[in-house]
Structure formats: structure tokens, C-alpha cells
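sharing a model that was predicted from the sequence below.
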Amino acid sequence: MTALRSIDVVTIGESMVLFQPSPEGTIPYASLFASSVGGAESNVALALSRLGKTSRWISRLGDDPFGKMILSTLTGEGVDVSHVITDDQHPTAVFFKESKGYGDPNVYYYRKNSAASYFSKEDISSSWFLGAKHLHVTGITPALGLQTAEMVSEAMKQAKEQGLTVSFDPNIRKKLWREDEARETLLPMVALCDLFIPGIDEVKLLVGERANDVDYAKACQHLGPQMVAMKLGSEGAYMRFGNEFHREPAYRVNHIVDTVGAGDAFCAGLLSVLLDEEDPFNIVTLRRSVSQAAKRAAAMGALATQFKGDWEGSPTLQEINSLITGDQYTTR
């Protein structure tokens, strides 16, 4: 008999307290800053929770006010934080974000020697994955150091051994490491996942130049995942599983406020549909679910660009369904 899995998705990674000038402006001349919580993996966990999925976020946090702020935020949104490790020797990381009115925001990280950078494979516990169906990780945690990379790789292996499926978003941050370091570290991890969710620029960095989207996806498939979901920005997304594929056009928005967090929202939207299935990455199952999953992922990613925060604009399941179908729901 299969054990009951009460947690839909486990995520592992560093979250930080985010500071942004308020009102909007550049950092050198800001007298006030608004604080919030940001981090790729917790963004996914928070978005999934609002979509009605159960999520567990695992990390290391400093025993400080910033760590307490992160824990209270996630707890308040219904995310399981019972496996978070408190580190009284190292601080919780912070970062700053500023918008200059054009292009992507500038982001400045202050995460060296943070609690999460001391993650190691010795921290892994089988209880992390107890009662869970799926593990989602990104390439940001491996960028924090050799031991954090080893931890993520080992966590992926142990999750698979415990019967979980695994998704991996490379989420390459060039401010954290060199391109050759990223490539050498992340490529072996692609083989450990069932679902690979890269952006097109990340694919180019990892597998080199190819002729078109189809060839990029095939190159990723060759590394081992059962499904590849490539984020193509304004061109939408390209999904490939086996010899089958699905193209999803971008969900159009009139004005982009902030692109940070859009990829995480895309991942949450995709997983929220795929994980409704008992065997989500079986080809027969994907034929049935991939269109709806891609549509929700595209809408979630687009909606995330309408808000300054990393996750605060995440919709509920009712809201995203109404947005996609065009149906109105009662707001007052």
C-alpha cells in the first residue's frame, strides 16, 4: 500500500529579507525602504499554498529578527516551516532591489556567510520528504558554495529514493558565480530531475548554441529529465516530453512593473496542475494535463510582473481560473 502523501511539494533554499526604496526610486537617495521576503524556493512554496497545494519550505535561518520575519511570513501563508534549521552563529541574508524605470530591476545581494550558505548534506534528514509527493529545487542554492551544491544534489537523490518526483529550475544568477562554474555544477543535476524548467538564456549557457527551441529542448532531454518546460519570455513557453511537445503563447499584459519572481510563479502554476495527477510525468498523463498546466504557468508568470514584490501578487486558485477563463467573480 502506498503511504499517504499529505505534502504536495517540498522546496529547499535560501530566503532573504528584501528592501526596496519607498516610494520607488534609486537606493542612494532613498530615505525610506519597504521590507518583504524573497527567495526563489519560498516564492514557489508561497504561490503553491495560495493555489491550494500543501507546501513545505526547508532552509537555514539566522537566529535574528530577519529570520523570524521570514518564518512568520511563510507560516502566515500556510507553508510548513517545521524543518527549518535555526543557526545562532550566522545571520539571515538580506538583499536590496531598485528600479530605474527601464529594464529589469537592479539587485544587490548581502548573503556571504549567511546561515543558508552553511547548508551541507549532513543537514539532510529523511523526515524532510516524509509524506511528500514532489521536490522542487533551483540552481541558486548550489551557487552559494561547494557544500550547498553537494547538499542539493544529495537531496535530489534521496528524494527520488523515497519515491518523490523532482523538478529543477537552474535560475542562474550571474552575480553569484561564473558561467563555467554554473555549467559544471548544474549540468549533472539536470540528470536527477523529472522536470527541468530553464529559461532560454539558461539553456544556451548550459548546452551551447542550437538551431531552434526544438533542438534546445532535445539537448535538455538527452541529459535525462522526462519533461522539459522552457520559459521563452515574451514568446511564451515550449514543453517537450518524449517525442511530443506543446507550445504555449505568452499571456499578454499591458505594462510590466517588475520581472523578478515571474519564473517562480511560472513554476508554481505548472506544478499546481501537473501534481493533480497520481503519476504526473507519465507520457499518457502529460498528454492530458500539459495544456492546462502550460496555460496556468503562463498566466501566473505574466501576473507576477504586475507587482513589485517577489510573491505578494500570487493569486488564489479561484482568481487565476477566473483570469484564464475570463469569468467574473464577486469582489464586493
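Perfect, I can see it now.

from here on, just use CA atoms for contacts and neighbour counts.
Noted.

quick check: closest non-adjacent residue to residue 311.
residue 43 (5.5 Å; CA to CA, 6 or more residues apart in numbering).

quick one: contacts for the one you found?
261, 264, 265, 310, 311 (CA atoms under 8 Å, 6 or more residues apart in numbering).

again with residue 149
141, 142, 143, 185.

if we go to 6 Å?
residue 142 (CA atoms under 6 Å, 6 or more residues apart in numbering).

report the secondary structure state of it.
Residue 149 falls in the helix class when you classify it by DSSP: H, G, I helix; E, B strand; the rest coil.

mind checking how far it is from residue 301?
Residue 149 is 27 Å from residue 301, where distance means CA to CA, to the nearest Å.

got it, and residue 194?
To residue 301, residue 194 is 21 Å away according to CA to CA.

what do you get for residue 263?
When residue 263 is compared with residue 301 (using CA to CA), they lie 6 Å apart.

kindly report the same for residue 231.
If you measure residue 231 against residue 301 using CA to CA, the figure is 10 Å.

what does residue 222 give?
27 Å.

now do residue 246
Look at residue 246 and residue 301: by CA to CA, they are 17 Å apart.

need the strands for this structure, in chain order.
All strands of the chain, identified by DSSP state E, fall at 7-12, 16-21, 33-38, 55-58, 60-62, 85-87, 94-98, 106-110, 132-138, 165-169, 195-196, 227-231, 237-241, 244-248.

now for the fifth one, which elements pack on it?
So that's strand 60-62. Helices and strands touching strand 60-62, by 3 or more CA pairs under 6 Å, 6 or more residues apart in numbering; DSSP states H and E, are strand 85-87.

let's bring in a second one:
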Amino acid sequence: MDVVTIGESMVLFTPDSISSLTFASKFDKTIGGAESNVAIALARLGHQVGWISNLGHDDFGIYIRNMIRGEGVDTSQVKFLEDYPTAVFFKERKMVGEPQVFYYRKNSAASQMTPKDIDESYIAKAKYLHITGITPALSPTCLDTVMHSIKLAKKHGLTIIFDPNIRLKLWSKEEATPVLRDIANKCDIVLPGIDEGELLTGKIEPEAMAREFLQHDTSVVIVKLGKKGAYYATVEESGYVEGIQLEQVVDPIGAGDGFAAGFISGLISGIPISEAVHRANTVASYALTVPGDAEGYPYSHQIDPNYKEVQR
């Protein structure tokens, strides 16, 4: 197993026409969730990845499991709960600008995750653990689950990758900041957006943010800069990698998860950090070109003409 990730996936409803939700009458049904987005993107790039979560024992839960499993992601650690529902969310369609997103995830099955849901032997098989700042915001037990997974990953020598993915609809800045900073300090690689970096470090410039994160267990920091690309830093090297310029952005949601997947893919492939960041920018750019969370993520042959499927 290359990567294990932990988090909630939800059923996503999007109007089939451009309008506010007030007037929308027909919806397309897909799925969305930061961690499963990363898992799907990595699987499309030819990597072995597992996704851990709880789903409601309902039609939506089965739909999500089947969709993610159908992308080549291992879902053997997914549990179905009888008494808690699968979460759903709605996303507006707009001609310009970022669409509004409305979540219905309170008391969802995923919010009931506990450390007991993490199989140590499953974590031990992986090389990388990917986590985000969304899961610890879902409930106190989800926070405990994330911290437990970090402990297990360290015990078994996994590289831990943390995308803050701050969702202030789930908790306040005052609640989120100390928790996410503590998690970041325990992780090997941190992938903040520029606004997230400012929130967690109090710094404005990417270089200063990176220096703050590198004072602890973190060895690599990648600050996402949107269309400008990204800034990367380690103790030994740092630099900027330009973004991929697009004529039109169709839907920005899911691009950050694509960035994380592209970067992790680069790490697995053993390419230099600057090239891994370029791969991250490339995967993110594909996500921007189509509606939906994971629909636009590329396959390996689309981003690397010399790619050959690894026989496992």
C-alpha cells in the first residue's frame, strides 16, 4: 500500500442548470470529500491507496463506497453504521466566481469515527498517511482518531502528510488554530494554502510561514498560491514553482485535493521536490476544468507520456 487516508465523503447534489438553490429543481448526484478526492486522484495516477471512513448503512453510503471502490481505491476499512446517516451537501452552479456550498453533515456516520476504527496492521502496510484538518473538526472522537492515526504512523515509520483544509463552517478560528497547529507540528509534510498558512502561523509571506512550520517535526512545507503556483521549502532547499495557466476555471473545488495527490504521487515516484510540486500543479489544473470534486483528475498517461503501468 502506498497511501492511506482517513476522512468523510458525502453525496454531492449540484443543480443541472446555473441558478441559486432557491430556484433549482433538478440535480446531478456525485460524491465529494477531501480525503476520498485525494485517494481517487492517486489511484488514477497508478498508486495503491486505501480510504478509511464510516458511512451510513443507507443507499447513499453504498453509492459512495461503490463509487470510490470503482476508482480502484481499497475500501476494505470502511464501516457502515445503522443509526447514523451518510452526509450530503449541495453546491451552487455559477457563471463566475467560487460557488457556495451547503453541508448537511451533523451527526453523520463519519463523525462517529473513533480510534477503534483504525486497524494498526492496515496503517503499518502503508508508506504514507494523508490527513486533513476537516476530519478533526467533525467531532471530538474524530480528533482522537486523527491523533491516534498519527501515533500509529510514527510507530511504523510512515511519512505523514497534512493538508490543513480549514473549514470554518465546522468550527471557529479560535477552536481550529491551536488544534491544527498541533497536528501540523507532528507531521512530516504540511500543505497549507496561503490563507491557511497565515491563520496557523500569523505570517504573511510564504517563506516566513515555511520557517515556522519547519521548527518542529515538519521537514517539507508546500504553500499553495493558487494560479501563481506554489512555494516549497525544506531545511536544505526552497523555491517557487509556477502554476499552470488556464483560459477558464470551471470549478475550483477539488483542486487543492488534486494538488495534494499530485505531490504525493511525485514523492512515491521519487522525483525531486520541485518536480513533485509541478506535478501537483498539473493535477490541480485538471480539476479546475470540469464541474465536480474528483471528475477532472487525470490518469497517468495524461500527464506523463512516458508512464508505464507498474506491475504489482
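All right, it came through fine. Bear in mind that the values here come from a model prediction, so they are computed numbers and not experimental data.

returning to that earlier point: looking at residue 222 and residue 301 of the first structure, which one has more neighbours?
Shown here are residue 222 of the first structure and residue 301; by other CA atoms under 10 Å, residue 301 has more neighbours (28 against 11).

please say which position in the second structure the more buried one maps to.
Aligned by TM-score structural alignment, residue 301 of the first structure pairs with residue 284 of the second structure.

which non-adjacent residue is nearest residue 154 of the first structure?
Distances taken as CA to CA, 6+ apart place residue 121 nearest to residue 154 of the first structure, at 6.5 Å, with adjacent residues excluded.

what residue of the second structure takes the place of that neighbour?
Match for residue 121 of the first structure (TM-score structural alignment): residue 115.

from residue 136 of the second structure, how far out is that match?
For residue 115 of the second structure relative to residue 136 of the second structure (CA to CA), the value is 12 Å.

neighbour count: these two, which is higher?
Higher neighbour count among residue 115 of the second structure and residue 136: residue 136, with 24 against 16, using other CA under 10 Å.

what residue of the second structure takes the place of the residue nearest to residue 311 of the first structure?
Checking TM-score structural alignment: residue 43 of the first structure goes with residue 37.

show me what contacts the alignment partner in the second structure of residue 10 of the first structure?
Correspondence of residue 10 of the first structure to the second structure, assessed by TM-score structural alignment: residue 4. Residue 4 of the second structure makes contact with 49, 50, 51, 129, according to CA under 6 Å, 6+ apart.

what distance do you get for the aligned partner of residue 59 of the second structure in the first structure to residue 94 of the first structure?
Under the alignment by TM-score structural alignment, residue 59 of the second structure pairs with residue 65 in the first structure. Using CA to CA, we find residue 65 of the first structure at a distance of 11 Å from residue 94 of the first structure.

the two: who's more crowded?
residue 94 (20 against 12).

and the gap between the more buried one and residue 39 of the first structure?
10 Å.

same deal with residue 258 of the first structure?
According to CA to CA, residue 258 of the first structure stands 15 Å off from residue 39 of the first structure.

next: residue 148 of the first structure.
From residue 148 of the first structure over to residue 39 of the first structure (counting by CA to CA), the distance is 16 Å.

list the contacts of the corresponding residue of the second structure for residue 80 of the first structure.
Matched across to the second structure, residue 80 of the first structure falls on residue 74, judged by TM-score structural alignment. Neighbouring residues of residue 74 of the second structure by CA under 6 Å, 6+ apart: residue 50.

from residue 3 of the second structure, how far out is residue 74 of the second structure?
Residue 74 of the second structure is 10 Å from residue 3 of the second structure, by CA to CA.

please enumerate the shared neighbours of these two.
Common neighbours of residue 74 of the second structure and residue 3 (CA under 6 Å, 6+ apart) do not exist.

what's the neighbour count on the residue nearest to residue 252 of the second structure when sequence neighbours are not counted?
Leaving aside its sequence neighbours, residue 252 of the second structure sits nearest to residue 288 (CA to CA, 6+ apart; 5.2 Å). Around residue 288 of the second structure there are 24 other residues, counting by other CA under 10 Å.

and residue 133 of the first structure? What does it align with in the second structure?
In the second structure, residue 133 of the first structure lands on residue 127 (TM-score structural alignment).
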